[in-house]
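**Student:** take this sequence and fold it.
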Amino acid sequence: MADNDDIPFNRNFPLKPGVVEEVRPGVRRVLCDNPSPFTFTGTVSYIIGKGKVAILDPGPDNEAHAKALLDAVRGETVTHIIVTHTHRDHSPNTGRIKQATGATVYAEGPHRASRPRYESEKHNPESGADREFAPDVALAHGEVIEGAGWRLEAVATPGHTANHMAFAWPEQKVNFVGDHVMGWSTSIVAPPDGSMVDYMASLERLASREEELYFSGHGPEIPEGPRYVRFLIRHRKAREASILHRLGKGEADIPTLVRAIYIGIDPRLITAAGYSVLAHLEDLVARGVVTTEGDPVIGGTYRLAT
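**Tutor:** Purely as a prediction, here's the structure:
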């Protein structure tokens, strides 16, 4: 979003689409040409290992990007395809890569919501869910997948989506964090696919781990990852405080809260900001701090609980 001056963002990411960049031994990255307000310069796919390799997050339904990835591993064997989560900018190219390589697909599972939809809710257009995706192997938190010279541990990080997973390479002090942590922006948490309670717990889980260098689904790598995560946790707590401050002046709907909190936001991100506010409100209602008539939904009006 636009107003996160409290987080040390880095928006310097000169990588060009289709170029293969080795960022450290055993880690290459390739940028897809799908820039947007939600994807920054595009989705970053990773090639892990040498000789017998894994491709992590093959990206959107994009033939040119699939070709760039396959060209990058020419003469090597792709043994694993790993997917952090099922948004349409991360998983749809899986089919192309699998067809070309015969590699086994690993992920937490198919797309699912963090909670059942309420009767009054329409389909959330911000979710961009890839509902066609299904892994060959469903991973649980703590499970390990390995190849020639690399070993990744699945780290459940729900919040951005219910099935989001990061993949840690403890020996290298590296973590592939998908969209859970990004160096250029905060993540969108949009109910019912996303959950603020889960997202905050997942941030705490990452912050307690040893990996220092984070490779993200969009934008540049993040040094001192756990320290950066602490900034994100503080930011979300400050966002919650801003919501409560505004509700202290009287009841409000979500558009009113967005106007009060997100000063100078890119107009294209207003809907997403509304869903992020809803994620906070769901949490606050569940904790009994805020009340609303009926279910906490995007069209609701909210007030402080007395």
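
**Student:** rest of the way, CA atoms for contacts and neighbours
**Tutor:** Noted.

**Student:** count the residues that sit near residue 34.
**Tutor:** Neighbours of residue 34 under the rule other CA atoms under 10 Å: 18.

**Student:** three-state assignment of it?
**Tutor:** Per DSSP: H, G, I helix; E, B strand; the rest coil, the secondary structure class of residue 34 is coil.

**Student:** give me the nearest residue to it, chain neighbours excluded.
**Tutor:** Nearest non-adjacent residue to residue 34, counting by CA to CA, 6 or more residues apart in numbering: residue 42, 4.5 Å away.

**Student:** and the helices in the stretch 151-300 of the chain?
**Tutor:** Assigned by DSSP state H, counting those that start in this stretch, the stretch 151-300 of the chain shows helices spanning 196-207, 225-247, 254-261, 270-286.

**Student:** so how far is the last one off the chain centroid?
**Tutor:** What it means is helix 270-286. The chain centre lies 17 Å from the centre of helix 270-286; the measure is CA atoms, centre = their mean, to the nearest Å.

**Student:** try the third one
**Tutor:** Mean-position distance between helix 254-261 and its chain equals 24 Å (CA atoms, centre = their mean).

**Student:** let's see this one next to it:
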Amino acid sequence: MRETSHVHRLPVSTPTLFPATTTNVYVVEDQGQALLIDAGYENPAAAEHIIEYVKALGIDHLQGIVLTHHHPDHSPGARALADFFDCPILSHPLEAESINEKIAPRSVTSTLNEGDTIPVGGIIVSMLHAPGHTQGHLNLWLEEERLLFTGDNIVAEGTTWIGPPDGDLIDYLATLNRLRERAPALIAPGHGEMIRNPLEKIDFFIRRRLEREQQILGLLQQKPASVTDLVQAIYQGQVHPSVIWVAERTVSGHLEKLLKERRIKQEEDLYSLM
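**Tutor:** Below you'll find the model as predicted:
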């Protein structure tokens, strides 16, 4: 579906995490050229839908497929799309190895870093290295429309999990503040509808992380606790058992941040205040 003069959003069914049920694939187009952002899960029906949509736009040249990060609800679909369009697959260098495992025998054609640009017709898409959810997460900026593609750093519903082995909460908060400084007019998230209150949404994500941090510190003030103890205290009855691992990684991410900041200490599996 067309969202702006240059951007189309294609939500494709994918095995992702609740509340999301789809992953957004974006088409950025101008003057008969286009760039795809993310590719979804490896799903023949989704690939056919994307291909037919791009063909219907009259696109005669696809600049490539930029993958925001390696997670399996964003990257494996690139194989079928690159085969059909005979176009490059692009990612940050820190994501390339993990993506290659998911798209073999294809591989990342070349890598993108902070400040790199891709021309699409008469418009320019710029790369932002935005670590947090993963180390090599890319966000993209379309100055023409002051539009920010955030991958999983910002999603439309709920929040995104940040924790080991990929995530780093210190990096993530720094990324959110950098994105806020861009003052986007619109956010195109990895999951869900377009976000039309960008600054309010970014502030919500920052506030939610800091509130969770204070909650963990409050629990540790009462007594030392393990990750399991903290997850039970915070999430009991709030998350389905099938995704309790997300809560565990989220808590672990907060604990890693607090350890790096020397605000807590660890003895075996127990954490306590300094």
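
**Student:** what's the TM-score here?
**Tutor:** The TM-score (TM-score structural alignment, normalised by the length of the second structure) is 0.91; 265 aligned residues with a CA RMSD of 1.8 Å.

**Student:** pull the number of nearby residues for the residue nearest to residue 34 of the first structure.
**Tutor:** Residue 42 of the first structure: 23 neighbours (other CA under 10 Å).

**Student:** go on, residue 208 of the first structure?
**Tutor:** Quick note: residue 208 of the first structure (other CA under 10 Å) scores 11 neighbours.

**Student:** and the helices of the stretch 151-300 of the first structure as TSV, adding distance to residue 30 of the first structure and mean neighbour count?
**Tutor:** As requested, these are exported to TSV (distance: least, CA to CA, whole Å; neighbours: other CA atoms under 10 Å):
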stretch	distance to residue 30 of the first structure	mean neighbour count
helix 196-207	25	19
helix 225-247	21	17
helix 254-261	35	17
helix 270-286	27	21
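
**Student:** would you reformat these as JSON lines and include distance to residue 32 of the first structure?
**Tutor:** Shown next, in JSON lines, are the helices of the stretch 151-300 of the first structure (distance: least, CA to CA, whole Å):
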{"stretch": "helix 196-207", "distance to residue 32 of the first structure": "26"}
{"stretch": "helix 225-247", "distance to residue 32 of the first structure": "24"}
{"stretch": "helix 254-261", "distance to residue 32 of the first structure": "31"}
{"stretch": "helix 270-286", "distance to residue 32 of the first structure": "22"}
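
**Student:** coming back round to it: hmm, the residue nearest to residue 34 of the first structure is touching residue 32, no?
**Tutor:** Yes - if you go by CA atoms under 8 Å, residue 42 of the first structure and residue 32 touch, sitting 5.4 Å apart.

**Student:** can you list contacts of stretch 242-258 of the first structure?
**Tutor:** 260-261, 270, 273-274, 277-278, 298-304 (CA atoms under 8 Å, 6 or more residues apart in numbering).

**Student:** including distance to residue 84 of the first structure, could the residues you listed go into JSON lines?
**Tutor:** Below are the contacts of stretch 242-258 of the first structure laid out as JSON lines (distance: CA to CA, whole Å):
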{"residue": "260", "distance to residue 84 of the first structure": "33"}
{"residue": "261", "distance to residue 84 of the first structure": "30"}
{"residue": "270", "distance to residue 84 of the first structure": "26"}
{"residue": "273", "distance to residue 84 of the first structure": "23"}
{"residue": "274", "distance to residue 84 of the first structure": "25"}
{"residue": "277", "distance to residue 84 of the first structure": "24"}
{"residue": "278", "distance to residue 84 of the first structure": "24"}
{"residue": "298", "distance to residue 84 of the first structure": "27"}
{"residue": "299", "distance to residue 84 of the first structure": "31"}
{"residue": "300", "distance to residue 84 of the first structure": "32"}
{"residue": "301", "distance to residue 84 of the first structure": "34"}
{"residue": "302", "distance to residue 84 of the first structure": "34"}
{"residue": "303", "distance to residue 84 of the first structure": "36"}
{"residue": "304", "distance to residue 84 of the first structure": "37"}
